[in-house]
Structures are given as structure tokens and as C-alpha cells.
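1. below are the sequence and a predicted model; questions follow.
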Amino acid sequence: MRAAVRRRYGGPEVIEFDDLPDPVAATGEIVVRVHATTVNRTDTAYRSGKPWINRAVCGLQRPRVEVLGSEYAGVVIEVGEDVKTFASGDRVFGFVDGRPGAHAELVAVPVDGLVARVPDGWDLADAAPGMEGAHYAHACLRVTGVGAGDRVLVHGATGGIGSALVQLLRAEGAEVTAVCDRVPRGRPDVLTELGATQVVVGEVDGLASGFDAVVDVTGHLSFAQARPLLTKGGSYVSSELGRGGQNLLLAAFGPAARALGQRHATFPLPHATTELAVHLADLMDRDAYRPVVDRTFDFADLREAYAYVDTGRKVGNVVVTMPNGTG
């Protein structure tokens, strides 16, 4: 099979294309012929080895797994032993954090993680970005405990995680204020279309308090900045570690502060389960969630896709189509 690999950490220039042996489905796995994949923050971290904490998983000196890519959509071509939930020919999409390999013609994935059938009527390229950002967004939603009628501020709402979170919150009946650094050119209403009731371009200075939760998905809004915006007992959540890992430290004191009815920080730990995958697929089927696609690249232009994601200017997701990928 043809695959994109990197044998050292660095920028997009470290990516090479190589012919590798086809994967074989082990027990509890399926092999998927990839029709479309994505380039996301998870992928750029695996490629660059930054922040350094990623190397505890990826390999300290050099990558343990050479093939890049964490998100995919395609067709099952092989089913491993003890797999009862999928069959050859099924159209599936998923996310393989911790064991990349989706930037290739074929990928082997465990069926007990984030993988689900593509809803009827969905093209594989549209479904490919359905898991990575949404599963981080769902973790943020889960730790806040917000529900119908609650007010939530999403800081960094135009990114892959933020654009998914706005939709997941809307599906829960929450009132969403979406904050971004710019309105996308040609798509000025994208955030209201996703379900935001208020859109703020720029800083949060001047916003009135009263939010039950403030979620930072870019690492650019600290707890100190968010605290005045929260109601008493409100939650601050960030998907980033923060300067010096401060968000982890603040979250350690979160339960005590929450018990006292104070404003507090929590940290979202994603759960990569089949139940979550099925839930996201169901939301897509009901048109309650549709991943936003910014640009689409051919597999041959993968380096350019990575370079674009590195700019930090993408809106939603970047999709990469494989040669002869259809459906």
C-alpha cells in the first residue's frame, strides 16, 4: 500500500511517501480501505513531536509509528477474528488516536474504539472529519455538566473542536456564545448556522458575566481571564494544558471548589468508546451535527495540507482524499 510516513520529527518537509506492506486484521480489528482522511491538530503534534509531552507516546528520539494520520472514512475490506459488529463492505469512519496510520491506502483499526458506520446519504469525504474534533468537544461538554437552558461561551469556535462543540451544545439545548479571532471570509454566518446565539469577534473584554461554563479550545484564554465571566459555581474548561501545565493543576483543585459552589477549572479527558462513536454518527444522521470542512487536498498534496493546518487559520477541518476514493 501507499502511505505517508515520517521517520523523524519536524515540519511538513519530513513527510515522505512510501510503499509498505498491507496491514492484516488482528483479533478485534478491521482493515479499512481509506477513501478520505484529514489533517488535524493531533496529526501535527505527532508529526512535530511538540509539545514535548507527546513524545512520551510517540517516541522520545524518533517516532515509534512511522505512518501518519488519525482520522479516516472508507470501506471495510477485512474483518478480524471475534468481530461481530462490522462486515466487509461496510462504510465506516473513525479516529485512531495513539496508533496513527490513516494517511495510507489501508488502515487496521480496533472495533472497540471510535469507529462507526457512515450514516446513509453521507459522502465518505464529508464523514471523514466527524470524530477527532467532536470527541474532544464531547469531553469538554461532559465535564461541564451543562444542559438545556445553560449559557456557555466557546472560545476558539471556528476550529475543528470549537465548531463541533457549538453543535453538540446546541443539540443539548444550551445557549452558545461563540468567540473567534476573525469571521471566515465568504462564510460570515457560519457560527450562527452551527447554532450559536451570539458571535463575538475579538476579545472577551466587555462581555457580561453569567456563563455557566466557559470552554477554551485553543489555549488562548486562561482561567484568570475566564473567571469574571462565570456564574457562581461555573466551570472553566480548556482542551490545552496551559502555560506550565497550569490547567491540570487548577483542575486538581476543581472538585473542592465546585463542592463549595465556587468558580472552578476542570480538565477534559476524552473517552474513545464505541458508544461515543455511535452517538456522533446518530447526531450526523439526524442532521444535528455536521463537521465543517475548510479545504480539501489530494493525497499527493499532503505536505501542503499540513502546512496549511500549521498556519492556525483553518476553519473547522481539512480533508484529504485518497486516489480513486469515491462514495
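-> It's in.

2. only C-alpha atoms for contact and neighbour calcs from this point on.
-> Noted.

3. what residues does stretch 239-246 touch?
-> Tyr136, Cys140, Asp216, Val217, Thr218, Gly219, Ser222, Asn247, Leu248, Phe267, Pro268 (Cα atoms under 8 Å, 6 or more residues apart in numbering).

4. out of those, which sit inside strands?
-> Asp216 (DSSP state E).

5. for the contacts of stretch 239-246, work out which two are farthest apart.
-> Tyr136 and Ser222 (18.3 Å; Cα to Cα).

6. nearest residue to Arg62 other than its sequence neighbours?
-> Spatial nearest neighbour of Arg62, chain neighbours left out: Arg8 (5.4 Å); criterion: Cα to Cα, 6 or more residues apart in numbering.

7. can you count the residues close to that neighbour?
-> 16 (other Cα atoms under 10 Å).

8. let's bring in a second model and compare:
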Amino acid sequence: MKAIVSNKYGPPDALELTEVEKPIPKDNQVLVKIHAASINFGNLVLLKGEPFLARFAFGLFKPKYRIPGGDIAGQVEAVGKNVQQFKPGEDVFGDLSGFGWGGFAEYVSVPESALALKPANLSYEEAAAAPMAGVTALQGLRDKGKIQSGQKVLINGASGGVGTFAVQIAKSLGAEVTGVCSPRNLDILQSIGADHAIDYTKDDFTQEAEKYDLILGVNGHKPISAYKRTLNPNGIFVHVGGSSAQMFQAMTLGPWISMTGSKKMGTFLQRPNQKDLLFLKELLDNGKVKPVIDRCYKLSEVHEAFRYFEEGHSQGKVVITVS
């Protein structure tokens, strides 16, 4: 089969399109013919080996996982004898990041717990855009952010992959949502249901009188003190992505601020699991959440796809059409 292989850390040009052995499913595995995959920040970490601490999980000197790609959508081709949830011919989607990656290929074998049935109302490309970014948004808002209906929620970096899901999921959970983005993305926020949109080139939300019960920091470089003053008493700031300095402050100063005051501040890492994937599937099935796709690339164009993703200006997700 054809696959994108990473034998060394480096820029997108380090990736190679080559032929590898087609996997054979083990007793507890599902063999999926992949139709589409998508790029997330974790793919950049796996590609570059940066930040360096990530190499203790991904391989110290070279990538531990040769075939990158977490999010996939495709069709079940075969199942192991112990598989209970799926049968050949069914359409599925899932996040492989907790199961050895391998999404940038024509086939992959993974445990059935990595997958769920694909929402019937979505294309393969739309389904592949959803698992990692959607579950990240869900866990950040619901589990770490303790979101409640009626709360005022701000999403900084609302027009990217995680951000577009966060806006829609927060709305589905009953929040009043404000999104922060560049001027070219204001229409996108309106189209996905944001109640308010802030153009960060004109207005600094941390300098305004408006306060929020929950802030999800998906992108940005503001100091953690700026987020703190923008929170209501008992408000929560959740760092999902952004500058290294912002992440460092969230990891080091966040716990101190949380222990010494009523406002809670911290960071978290998404943990793929089937229960949350099924929760996301229900939102997708009901049309409460719809993936936003910026561009689609062929598997042979993965270098261009990564270079575009690295620029950090994508409107929603960047998708790889495999088959």
C-alpha cells in the first residue's frame, strides 16, 4: 500500500511517499481502508520532534511512529475474530493518536475502541476533520472548563480546527459564545453560530470591560495575567494551544493562581477515547456541529498540506484525501 513515512525529524520535506506492507488485523483489530485523514497540531510535533520534551513519547532521536496521521475516515475491510462492534463494509471514523498513529496511508489496523461509525450525513473528508479537534474542544470545555448553560464563553483562536468545533460545541451546551479571530474569518464565526465575534486586529478583549465565565485559549500569545483579569470571579481559563511562552505560564503560574484565588487557570492534553468520540458523533448526526474545512490535498501533496498548515492561518481543518 502507499503511505507517508517519516524516518527522521525535520520539515515537511522529510516525509516520504512510499510503498509499505499492508497491515493484517490482529484478533482485536479492525482493518480500515482510509478514504481521508486530517492534520492537527500533534502531527507537527510528530513531524518535527518539537518541543523536545515530546520526543520522550514520540522517539528521542527519530520518530517512533513511522506513519503519521491521527484522524481518519474510511470503510471497514476486515475485522479480527474478537471484534464485536464493526463488520466489513461499514463506514467509520476515529482518532489513531492513542493507538500508534498511521492515518496517512491507504490502510490501517487499529483496535475497535479507536473508532465509531461515521455520521451518515458527513463526507469522508468532513468525518476525518472531526475526531481529534472535536474531542479536544469537548474535553477542554466540558471536562476542564466545567461549562454550564447560560455562561459567557470566549474562544481565542475561534476560526481554526479546534476553535470552530469549540464555538459550536459551546453553543450546543447552552453557552453565550464570543469568538476571537482575524478580520477575514469573521464570516466563518457567524456561519457557525457565534453570538459575538471580536477582530483581534482592532480590539483587545483583555482590555475590555466584558468578563467571561470560561475562556478557551486555542491560539494566541497573551500573558496569563491578561486572561486572568478577563475572567469573572470563579471563572476558568483553559490553555489548549498558542505560543510556547503562554503554555509555559499556564503550566507553571496557572496552578499557583488556581490555589491562591477563586479563578482557575491551567492547561490540558486531549485524551482520545471512544466514549467522547460517540458523544461528538451524536452532535454531528444531529447537525449541532459541522466540520469546517479550509483545503483538501491529495496524499501525494502532503508536503504542501503541511507547509500550509504550518503557516497557522487555516480556516478550520486541512484534510488529506487518501482514496
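-> Here it is on my side, so go on. No experiment lies behind these values; they were computed from the predicted model shown.

9. TM-score of the superposition?
-> Here the superposed chains carry a TM-score of 0.93, computed using TM-score structural alignment, normalised by the length of the second structure; 316 aligned residues with a Cα RMSD of 1.7 Å.

10. compare Tyr136 and Ser222 of the first structure (neighbour count), which wins?
-> Higher neighbour count among Tyr136 of the first structure and Ser222: Tyr136, with 23 against 17, using other Cα under 10 Å.

11. follow-up on the earlier one: pretty sure the residue nearest to Arg62 of the first structure contacts Val65?
-> No - in terms of Cα atoms under 8 Å, Arg8 of the first structure does not count as a neighbour of Val65; the distance is 10.4 Å.

12. distance to Ala208 of the first structure for the contacts of stretch 239-246 of the first structure - can I get that in a markdown table?
-> Shown next, in a markdown table, are the contacts of stretch 239-246 of the first structure (distance: Cα to Cα, whole Å):
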| residue | distance to Ala208 of the first structure |
| --- | --- |
| Tyr136 | 27 |
| Cys140 | 22 |
| Asp216 | 17 |
| Val217 | 20 |
| Thr218 | 21 |
| Gly219 | 21 |
| Ser222 | 17 |
| Asn247 | 24 |
| Leu248 | 27 |
| Phe267 | 24 |
| Pro268 | 25 |
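
13. just among the contacts of stretch 239-246 of the first structure, which is most surrounded?
-> The residue in the contacts of stretch 239-246 of the first structure with the most neighbours, by other Cα under 10 Å, is Cys140 (27 neighbours).

14. that residue touches Val215, doesn't it?
-> Yes - Cys140 of the first structure is in contact with Val215 according to Cα under 8 Å; the separation is 7.2 Å.

15. okay, and the common contacts of the two?
-> Shared contacts of Cys140 of the first structure and Val215 (Cα under 8 Å, 6+ apart): Val237, Ser238.

16. how long is stretch 241-248 of the first structure end to end?
-> Using Cα to Cα, to the nearest Å, the end-to-end distance of stretch 241-248 of the first structure comes out at 6 Å.

17. now that stretch: buried residues?
-> Within stretch 241-248 of the first structure, the residues that qualify as buried are Gly242, Asn247, Leu248, counting by 16 or more other Cα atoms under 10 Å.

18. the last one matches what in the second structure?
-> Going back to what we said before, that points to Leu248 of the first structure. Correspondence of Leu248 of the first structure to the second structure, assessed by TM-score structural alignment: Met251.

19. does its match touch Leu269 like I think?
-> No - at 11.5 Å, Met251 of the second structure does not count as touching Leu269 under the criterion of Cα under 8 Å.

20. identify the contacts common to these two.
-> Shared contacts of Met251 of the second structure and Leu269 (Cα under 8 Å, 6+ apart): none.

21. after superposition, how close is the one helix or strand Thr164 of the second structure maps to to the first structure?
-> Thr164 of the second structure belongs to helix 161-172 when assigned by DSSP states H and E. Taken over the aligned residues, the distance from helix 161-172 of the second structure to the first structure averages 0.5 Å (mean Cα distance after the TM-score superposition for the first structure).

22. name the helices or strands packed onto that helix?
-> Applying 3 or more Cα pairs under 8 Å, 6 or more residues apart in numbering; DSSP states H and E, one finds that helix 161-172 of the second structure contacts helix 131-138, strand 152-156, strand 176-181.
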